[in-house]
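Asker: This is a predicted model, with the sequence first.
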Amino acid sequence: MFRGKPVLAFVHIRKTGGSTVDMILRQSFGAGHCRIRLGKERAANPVAAAAEIRRCRWIYWKMKCLSGHGITPHSDLDSISKQLRFFTFLREPVTRCASDYQFRVVRGGLKQPFHEWVRTEYAGNQQTLKIAGRPDADAAIEILDSKVGFVGLLERFDESLVLLQRWAQPMGLDIRYQAKNVSGNSSIKTQLLTNPESLSLLREVNQEDLKLYRYVNEEIYPKRVSSFEGDLANAVEDFQRTNQPPAVYPRQIGSVLLREMIYKPLAPLLRNSENTTVPQMRAAS
């Protein structure tokens, strides 16, 4: 399908720096960047199918990367091409969950009290759920080890971007950025993280994510750091010194036009029907 050329597949988990990473992909690949839209009816648990990506190729015939909340490594997407390269970013789970609630309240108009929301399917263990299709850290760890080529950490974002750029060679990833979807007021998150009762609830509902994050932080990420050829600290300093993206990348113009004028109007026709079951790859027990 892709004639042996690598295609990046970004697994976007809420409140882990994903909007910023998505912008990096757009500015790097222009009209080769396809951000999948699955529709509101599949918003609760979006999982894109290989058939949908194949249809998107009718529009994105120079496809170099995939993103969007429907891109998951537990689906059948790896049947598209042996050159599909999954990557993702994780975040300390308790902080991520508190940040997600704050975002939903401030930006989404959520009125539900925290003690009710935190018990819903939208709150805890969202990182294991996105990676494995269920809140199971062991399954998520197996998928990260076998199918996901790169895992960055929001807490070490600049360093992770430098490592990502090296991993994605020779695709020419331009990692300069301006942070996206960052709240200017973190009072809700701070209150949740400093209140013993809410902090206990956050930990309770994120046990699988905490296990996953601990594994990545102690096993996967250190191996990535140690495998970097050269002085990583200097590379990060050089990047931070030159991290001044232009106001507009010329290639972004083509990307926006293609997305807004062609892809969005046709997206409903490119999706699987609502009743279609998306094949999912389950980790071995």
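Answerer: Received, thanks. Residues are numbered from 1 along each chain as shown.
Asker: Every contact and neighbour count from this point should use C-alpha atoms.
Answerer: Will do.
Asker: where along the stretch 1-150 of the chain do the helices fall?
Answerer: Ranges of helices in the stretch 1-150 of the chain, per DSSP state H, counting those that start in this stretch, are 18-29, 50-56, 93-106, 114-117, 126-132, 137-147.
Asker: In JSON lines: those, plus mean neighbour count.
Answerer: Shown next, in JSON lines, are the helices of the stretch 1-150 of the chain (neighbours: other CA atoms under 10 Å):
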{"stretch": "helix 18-29", "mean neighbour count": "22"}
{"stretch": "helix 50-56", "mean neighbour count": "18"}
{"stretch": "helix 93-106", "mean neighbour count": "21"}
{"stretch": "helix 114-117", "mean neighbour count": "13"}
{"stretch": "helix 126-132", "mean neighbour count": "26"}
{"stretch": "helix 137-147", "mean neighbour count": "19"}
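Asker: In CSV: those, plus distance to residue 241.
Answerer: Compiled in CSV, the helices of the stretch 1-150 of the chain are given as follows (distance: least, CA to CA, whole Å):
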stretch, distance to residue 241
helix 18-29, 17
helix 50-56, 38
helix 93-106, 28
helix 114-117, 40
helix 126-132, 32
helix 137-147, 32
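Asker: out of those, which comes closest to residue 184?
Answerer: helix 93-106 (10.3 Å; CA to CA).
Asker: And the helices in the stretch 151-285 of the chain, which stretches?
Answerer: Under DSSP H, counting those that start in this stretch, the stretch 151-285 of the chain gives helices at 157-167, 187-194, 196-204, 207-215, 221-226, 232-242, 250-257, 264-270.
Asker: Any chance of CSV for these, columns distance to residue 115 and mean neighbour count?
Answerer: Shown next, in CSV, are these (distance: least, CA to CA, whole Å; neighbours: other CA atoms under 10 Å):
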stretch, distance to residue 115, mean neighbour count
helix 157-167, 30, 19
helix 187-194, 10, 15
helix 196-204, 8, 16
helix 207-215, 17, 20
helix 221-226, 33, 13
helix 232-242, 39, 13
helix 250-257, 40, 15
helix 264-270, 36, 15
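Asker: before we go on, here's another structure to hold up against the first:
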Amino acid sequence: MSPIVFVHIPKTAGTSFRLGADSFFGKENVCRDYGEKAVETSTIVREWISSDKDGWLFARDFEKQGYQFLTGHFHAAKYISIFDASRMITFLRDPIQRIASEYNHFVRNNGYEGSFEDFFRSPQNVNRQLRLVGKNNWAEFGFIGFVDAYQDSLKLLNRKFEIDIPQLHENVAESEVVKPQQLTKDQIEELQILNAEELEFFSSARAQFDWRLRLACADESYVSGCVTHVEMGKLRGWAISEDINNAVLIQVKVDNEIIGECKANEFRPYCRARGLGRAGFIGFSFEFSREINVGSVECVVANTQQPLLNVYS
């Protein structure tokens, strides 16, 4: 089984989830990357990633040592070319509440003496969840859960990967993670402006999560996928169902009117390289018979009407 790679975003109940992973997989089978200087970072990470930068050797040794789970405060881009993108997971939290919680953590545990404004205006703290996941990577993730729906998220994740990570409460800080932070109107407005990209990403990811939950309750398969290009009279994208044996049938809509269908069974080298499933045979394309307004195009899964993401610009 391919390993699961958990992008642990700070202050998103990730420590509690990691403890659950330790319990299910066995602590010896969980690899950690919390930075080269962090004591919890696994030796294998220091040797192959921090020093030699040889991803192939790292993947080979990772498998040889029997690791089944990788976790840490790293950018997804660091490992998305080494492991299957469809095995990458994370949990998100309301962007403004998350950064307020992280500020309190830095003050309490790291001796941070700057103001809240100093903290959230710092470039490394702007759009942080989006930067860790990757603006161009997140649609490929196998699963994205949410702190405010942690129980449902864990159930859906376990169902998707056929595992049984328990919901643990040993982490004392978890109660703080979900505690609302009191902010002023001016602080909220500035945070919304600074983190506009992340707020849009959060909203899109949450809409997909809601569809995943809805389909699971109806015993229907969730479909990962997106429209990647709409130009020169042609549309292209990829889609894969959790029921991988069946290629996804896509309906193409313009101004909410169905104008045609196509099947997601075309070969895409990129999708195969990313390990998205079906050996890369998950692409779809559609040619328009008339000029259309690009902004009015939508692709949905034919049997459920689940909308696919639009990632073209």
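Answerer: Sure thing, it's come through. The structure displayed is predicted, hence computed values, not measured ones.
Asker: Can you calculate the TM-score here?
Answerer: The TM-score (TM-score structural alignment, normalised by the length of the first structure) is 0.64; 209 aligned residues with a CA RMSD of 3.2 Å.
Asker: circling back to that earlier point, can you list the helices of the stretch 151-285 of the first structure in TSV and add distance to residue 102 of the first structure?
Answerer: TSV is the format used below for these (distance: least, CA to CA, whole Å):
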stretch	distance to residue 102 of the first structure
helix 157-167	21
helix 187-194	6
helix 196-204	13
helix 207-215	19
helix 221-226	28
helix 232-242	28
helix 250-257	29
helix 264-270	29
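Asker: Indicate which one of those helices is closest to residue 128 of the first structure.
Answerer: Nearest to residue 128 of the first structure, of the helices of the stretch 151-285 of the first structure and by CA to CA, is helix 207-215 at 5.8 Å.
Asker: quick one, that closest one and helix 196-204 angle?
Answerer: Angle, helix 207-215 of the first structure to helix 196-204, by axes from the mean of the first three to the mean of the last three CA atoms, to 10 degrees: 70 degrees.
Asker: which residues of the second structure does helix 207-215 of the first structure align to?
Answerer: The aligned range for helix 207-215 of the first structure in the second structure is 196-204, by TM-score structural alignment.
Asker: and if you look at stretch 90-108 of the first structure?
Answerer: Against the second structure, stretch 90-108 of the first structure falls on residues 92-110 (TM-score structural alignment).
Asker: outside of the matching stretch, which residues touch it?
Answerer: Contact with stretch 92-110 of the second structure is made by 9-12, 112-113, 116, 119-120, 125, 127, 129, 144-148, 176-177, 180-181, 188, 191-192, 195, 198-199, 202, as judged by CA atoms under 8 Å, 6 or more residues apart in numbering.
Asker: please redo it, this time with the cut-off set to 7 Å
Answerer: 11-12, 112-113, 116, 119-120, 145-147, 177, 180-181, 191, 199 (CA atoms under 7 Å, 6 or more residues apart in numbering).
Asker: can you tell me the helix or strand for residue 261 of the second structure?
Answerer: If you go by DSSP states H and E, residue 261 of the second structure is part of strand 257-264.
Asker: Which residues outside the next helix or strand after that strand are in contact with it?
Answerer: Reading on from strand 257-264 of the second structure to the C-terminus, the next helix or strand found by DSSP H and E is strand 266-267. If you take CA under 7 Å, 6+ apart as the criterion, strand 266-267 of the second structure is touched by 280, 281, 282, 283, 284.
Asker: And strand 266-267 of the second structure, how far out from the chain middle?
Answerer: 24 Å (CA atoms, centre = their mean, to the nearest Å).
Asker: quick one on the thing from earlier: out of the helices of the stretch 151-285 of the first structure, which is closest to residue 285 of the first structure?
Answerer: Proximity to residue 285 of the first structure (CA to CA) singles out helix 207-215 among the helices of the stretch 151-285 of the first structure, at 16.3 Å.
Asker: Can you tell me what residue 137 of the first structure aligns to in the second structure?
Answerer: Counting by TM-score structural alignment, residue 137 of the first structure has no partner.
Asker: circling back to that earlier point, which residues belonging to the strand holding residue 261 of the second structure are considered buried?
Answerer: 261, 262, 263, 264 (16 or more other CA atoms under 10 Å).
Asker: Identify the farthest-apart pair in those residues.
Answerer: Going by CA to CA, the pair spanning these furthest: 261 and 264, at 10.0 Å.
Asker: Name the residues contacting each of these two.
Answerer: By CA under 7 Å, 6+ apart, residue 261 of the second structure and residue 264 have these common neighbours: residue 249.
Asker: Now, the contacts of strand 266-267 of the second structure that are in strands?
Answerer: Counting by DSSP state E, the part of the contacts of strand 266-267 of the second structure found in strands is 281, 282, 283, 284.
Asker: Redo those as CSV? Include distance to residue 74 of the second structure.
Answerer: Putting those into CSV (distance: CA to CA, whole Å) gives the following:
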residue, distance to residue 74 of the second structure
281, 30
282, 28
283, 29
284, 32
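Asker: Tell me, how many residues neighbour residue 124 of the second structure?
Answerer: Around residue 124 of the second structure there are 10 other residues, counting by other CA atoms under 10 Å.
Asker: what's the distance between residue 39 of the first structure and residue 156 of the first structure?
Answerer: The spacing between residue 39 of the first structure and residue 156 of the first structure, counted by CA to CA, to the nearest Å, is 32 Å.
Asker: Also residue 270 of the first structure?
Answerer: According to CA to CA, residue 270 of the first structure stands 37 Å off from residue 156 of the first structure.
Asker: Ok, residue 109 of the first structure next?
Answerer: For residue 109 of the first structure relative to residue 156 of the first structure (CA to CA), the value is 30 Å.
Asker: how about residue 215 of the second structure, what's its match in the first structure?
Answerer: Aligned partner of residue 215 of the second structure by TM-score structural alignment: residue 227.
Asker: For its match, give me its contacts.
Answerer: By CA under 7 Å, 6+ apart, residue 227 of the first structure lies in contact with nothing.
Asker: Can you pick out the most distant pair from the contacts of stretch 92-110 of the second structure?
Answerer: Between all members of these, the longest pairwise span (CA to CA) is found for 113 and 145 and amounts to 32.4 Å.
Asker: if you count what's nearby, which of these two comes out ahead?
Answerer: The neighbour count for residue 113 of the second structure versus residue 145, taken as other CA under 10 Å, is higher for residue 145 (24 against 11).
Asker: Report the contact partners of that one.
Answerer: 90, 91, 92, 153.
Asker: Map it across to the first structure for me.
Answerer: In the first structure, the residue matched to residue 145 of the second structure (TM-score structural alignment) is residue 152.
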